[in-house]
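K.L.:
Pasting the sequence and the predicted model now:
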Amino acid sequence: MRIQSLAAVALLSAISLGASVPAKAANPAHVQRLLKTGECLKCDLSGANLKGAHLIGADLRNANLKGANLQNANLEGADLTGANLQSANLKQAFVNSTTLNNANLSNANLSNATLYSAELEGATLIGANLNGTDVFNTNIGVGGGE
């Protein structure tokens, strides 16, 4: 009986590890459109690697950037109103005059980022990492969505 129990545990472990649903990935056409035109409203950019991207003035309203890598990205003047940036990596990102109203920044990594004159009205920052973030003329004190 003991061997059968161990076999059942091993089988369940293999099923849970091997049969897991892969994470949703960015739509490659959306990534190319963003990088080429600077516009990608309601795009699926979840998990996209945009490390060091120059997204100055980009229109990313209501885009899905969940889990995206935006480390060292330049988001100056970008519009991310209503964007989903949950668990996104914005480490050392330059977020100057960026609109993040009603954006979801839950569990986002904003460590060592530059937040100058950013608009965060209605944004959710629950669990966001702001260690070492340089904040100027930006209201991130209260609010925070639902």
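P.N.:
Happy to help now that I have it.
K.L.:
going forward, measure contacts between C-alpha atoms and count neighbours the same way
P.N.:
OK.
K.L.:
ok now do residue 83, which residues does it touch?
P.N.:
Counting by C-alpha atoms under 8 Å, 6 or more residues apart in numbering, residue 83 touches 60, 61, 62, 63, 64, 65, 100, 102, 103, 104.
K.L.:
A further structure is provided below for comparison with the first:
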Amino acid sequence: MKGYFLASLLVFSTTCFSHTYSNPTHMEQFKKTGVCENCDLSGINWLSTNKEGAIILSNSNLIRSSLDLLGSFNRQYSNFSNIVGLRLSMSYGDFSYSNFANADLRNAHLINNNFTSADFTSANLTGVNFSGTNLYKAKISQEQLNSVSELCNAVLPNGQESEC
């Protein structure tokens, strides 16, 4: 009985208190190439790449990560489809025409970005902060917009500016 209790306690504590950490090989790959599909890049502060232009992170884990643009603000046509980006932080980038379809972006901070004509089809945007963001002509539903936490001074898909 004592052994069963200790085994149960071990399983419980491992499940409840474990943290996910990024894969260093994946981090290096993304830094060099700007491409890392199906990668674990979770929990990285100042995730960056030396590559200019579009980046590809489809199907990757970006939970609690922060994307640093390192002075390269043009990330048009990037692919973030199917990412898990809970509490992801990205700001001041141009992600026009980028793909965020089926992404899980709950509670992400996506402030002051340009998402003109970006595709958010079936993305979970619950609790997202889109303050100061340009969503002009983005593929995003009214239901998705209703689920975000903040749209202060954002340009909406119809071109109107939201109020605070």
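P.N.:
Great, that's in hand. Note that the structure is a prediction, hence the values are computed from the model and not measured.
K.L.:
any idea how far the residue nearest to the spatial centre of the second structure lies from residue 60 of the second structure?
P.N.:
Nearest to the geometric centre of the second structure sits residue 85, at 3.8 Å (C-alpha atoms, centre = their mean). Per C-alpha to C-alpha, to the nearest Å, residue 85 of the second structure is found 8 Å from residue 60 of the second structure.
K.L.:
same thing with residue 96 of the second structure?
P.N.:
Applying C-alpha to C-alpha to residue 96 of the second structure and residue 60 of the second structure gives a distance of 20 Å.
K.L.:
what about stretch 64-77 of the second structure, start to end distance?
P.N.:
End-to-end distance of stretch 64-77 of the second structure (C-alpha to C-alpha): 23 Å.
K.L.:
wait, stretch 90-105 of the second structure
P.N.:
Start-to-end, stretch 90-105 of the second structure (C-alpha to C-alpha) is 11 Å.
K.L.:
outside of that stretch, which residues touch it?
P.N.:
With C-alpha under 8 Å, 6+ apart as the test, stretch 90-105 of the second structure has contacts from 66-69, 72-88, 109-126, 128.
K.L.:
could you redo the last one with a cut-off of 7 Å?
P.N.:
For stretch 90-105 of the second structure, contacts defined as C-alpha atoms under 7 Å, 6 or more residues apart in numbering pick out 66-67, 73-86, 109-125, 128.
K.L.:
The first structure: matching residues for that stretch?
P.N.:
The aligned range for stretch 90-105 of the second structure in the first structure is 90-105, by TM-score structural alignment.
K.L.:
Check stretch 20-32 of the second structure too.
P.N.:
Counting by TM-score structural alignment, stretch 20-32 of the second structure corresponds to 24-36 in the first structure.
K.L.:
Now the matching stretch: buried residues?
P.N.:
Neighbour-count burial for stretch 24-36 of the first structure flags 26, 30, 31, 34 (criterion: 16 or more other C-alpha atoms under 10 Å).
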